[in-house]
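> Structure, please.
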Amino acid sequence: MTLPANKDVELSMSTARGTSKYVAVREHLLTRVQGLEPGARLPSEPQLCDEYGVSRITLRHAVDGLISDGYLVREQGRGTFVVEPQYRTRYRERFADAVTGFHSQQTSDGFEVTTSVVELAEFPAGEPTASQLGISSADRVARLTRLRSVNGTLHHLAVTDLPVSRFPGILDEDFTDASLFSYLGETYGVSLKRNDLLVSIKAADEFIAEHLDVALGECVLAVASTVFDADDRAVSYGMAYFTPQNSEIAFGLHS
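Predicted coordinates for the structure are as follows:
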């Protein structure tokens, strides 16, 4: 099935005053694909360029944006297609006024969080974990590696290091579908105060590519996180790698 032509395009484009052609095309295309069944195919780029009266560069920019947002998929040699609805939802993790943890944040928004524990084992801290936690590189940490999903959609891969000397019982815990920060609060009385973040783009190595089901070398969003308690003592240090098609990161700054 092919995406039908829309006779109101010229009118819609001409009334989008103050809006760039790219934005106008993207918004119009979005409205059209949202009403279609998965598997519907877009007309060719030349057809859409003629329909919207824009250059191929502008049209490609608009389509690429909808592909990035999970509404469309481009198949080499076949065309561009509307995809299944579950790939259209991006679940946002917010970093603002309070350190709540991913599990608590998503469940409070009404979403179901599921966790698969890839590994929970003891390792020497090494760097940069030792520097971030304020311990020796030879000190032992519990390394918790998890795949987190929201409403059944894979969201991110999280690798978290915690000092074993401070949390000796952590290696015996099962964090499948459980909140790490809730456990620390309930078992050790930890009150979270601050979360220092460093956001970067990383090319997926074999470990990330395998677990996030992305191509080797594909760019993913990487967030380094050091969490502190009310006494300004480092509680955990970790890296989270987010799937580009299903995840968003939001920051809130308040004075």
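> from here on, contacts and neighbour counts on C-alpha atoms
Noted.
> what about the helices in the stretch 101-250 of the chain?
Using DSSP state H, counting those that start in this stretch, the helices of the stretch 101-250 of the chain run over residues 102-108, 129-133, 180-188, 206-212.
> And the first one, what does it pack against?
The elements that helix 102-108 packs onto, with contact taken as 3 or more C-alpha pairs under 8 Å, 6 or more residues apart in numbering; DSSP states H and E, are strand 91-95, strand 113-124.
> give me that answer again for 7 Å
Applying 3 or more C-alpha pairs under 7 Å, 6 or more residues apart in numbering; DSSP states H and E, we find helix 102-108 packed against strand 113-124.
> quick one more, to check against the first:
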Amino acid sequence: MTIDKNSPIPVYYQLKEDIKNKINIGVWKVGQCIDSERELSENYGVSRMTVRQALGELVQEGILVREKGKGTFVCEPKVKQRDIMSFSEIVKKSGRESETSILEFERIHTPESMQELLPFDEVYKINRLRIVEGEVIANEIIHIPCDYCGYMDMELLKGSFYELLKTFGYVIDHSEAALQAIIMDDSYKKLFNVNEAVPLIKSYSKNLTSDGKLLFIEESIYRSDKYVLEVNIYRREGKIR
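Sure, this is the predicted structure:
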């Protein structure tokens, strides 16, 4: 690609997009070292500072990783969540295939710790593993009042839970979540089917409809080396009176 220095599109951005394109078409594969800053500078006819800016943004986006003394390498793609989306939808948008393994699906008395939030006698407990291209990425445990649900079975729960809720007339408007890092122990190694410890992040979320109705509580654990949750934080300006 020739960089158009007369274009209104910044030079570093043109370079960044071409590097991304080369990765997408397989010129540089996952785990492979891309050209050095010097080589990129000479090949594209741009300054080293421009190259550094393009690579810096690609590192921030999780597309590349720098290894001191070795070079810059292509990262394995991560599942990224930015907005309220089902896991199935997120993975599909990334161009990959997902599958779900149901560990538990049962009707239980509402756990005491949830009774204030979910004041119902019984809830469904749904425990699922979310798998992407053969690797367990997440473990999700959902509690939803039985009164809110129509017919469900294990086969239906292998798909998008958000889409299933739509058949009951519910759409999730927003989620209130708390996140924390956790240490992988032997039980998690078994759950995620790994031999070595990998970083994990735990999410506890309350999922609500547009009218503020708490629909279900979800406790999820994700492999944070495979999954990225991007959070946008806004300051709400108070009304001037």
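> and Met154 of the second structure, how far is that from Thr100 of the second structure?
According to C-alpha to C-alpha, to the nearest Å, Met154 of the second structure stands 10 Å off from Thr100 of the second structure.
> more crowded one of these two?
Thr100 (19 against 14; other C-alpha atoms under 10 Å).
> Thought Ile126 was touching the more buried one, still the case?
No: Thr100 of the second structure is not in contact with Ile126 according to C-alpha atoms under 7 Å; the separation is 11.7 Å.
> so what's in contact with those two at the same time?
Residues touching both Thr100 of the second structure and Ile126 by C-alpha atoms under 7 Å, 6 or more residues apart in numbering: none at all.
> what's the neighbour count on the equivalent of Leu144 of the first structure over in the second structure?
In the second structure, the residue equivalent to Leu144 of the first structure is Ile126, according to TM-score structural alignment. Residues within reach of Ile126 of the second structure, counting by other C-alpha under 10 Å, total 19.
> unless I'm mixing things up, Ile126 of the second structure is touching Ser101, no?
No: using C-alpha under 7 Å, Ile126 of the second structure is not in contact with Ser101, being 10.8 Å away.
> So for the two, which residues contact both of them?
With C-alpha under 7 Å, 6+ apart, Ile126 of the second structure and Ser101 have no common neighbours.
> List the contacts of Phe95 of the first structure.
So Phe95 of the first structure contacts 250-252 (C-alpha under 7 Å, 6+ apart).
> In CSV: those, plus distance to His28 of the first structure.
Shown next, in CSV, are these (distance: C-alpha to C-alpha, whole Å):
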residue, distance to His28 of the first structure
Ala250, 26
Phe251, 29
Gly252, 30
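> Closest one of the residues you listed to Thr31 of the first structure?
Set against Thr31 of the first structure, the nearest of the contacts of Phe95 of the first structure by C-alpha to C-alpha is Ala250 (24.7 Å).
> Tell me which residue of the second structure matches up with that closest one.
Using TM-score structural alignment, Ala250 of the first structure pairs with Glu230 in the second structure.
> okay, now the residue nearest to Leu212 of the first structure when sequence neighbours are not counted: neighbour count?
Counting by C-alpha to C-alpha, 6 or more residues apart in numbering, the nearest residue to Leu212 of the first structure once its immediate chain neighbours are dropped is Thr243, at 6.5 Å. Thr243 of the first structure has 23 neighbouring residues, counting by other C-alpha under 10 Å.
> and Thr243 of the first structure, what does it touch?
155-156, 212, 220.
> Checking those against the second structure: which ones persist?
Counting by both residues aligned by TM-score structural alignment, their matches' C-alpha atoms under 7 Å, the contacts of Thr243 of the first structure that remain in contact in the second structure are 155-156, 220.
> Right, I'll call it a day here.
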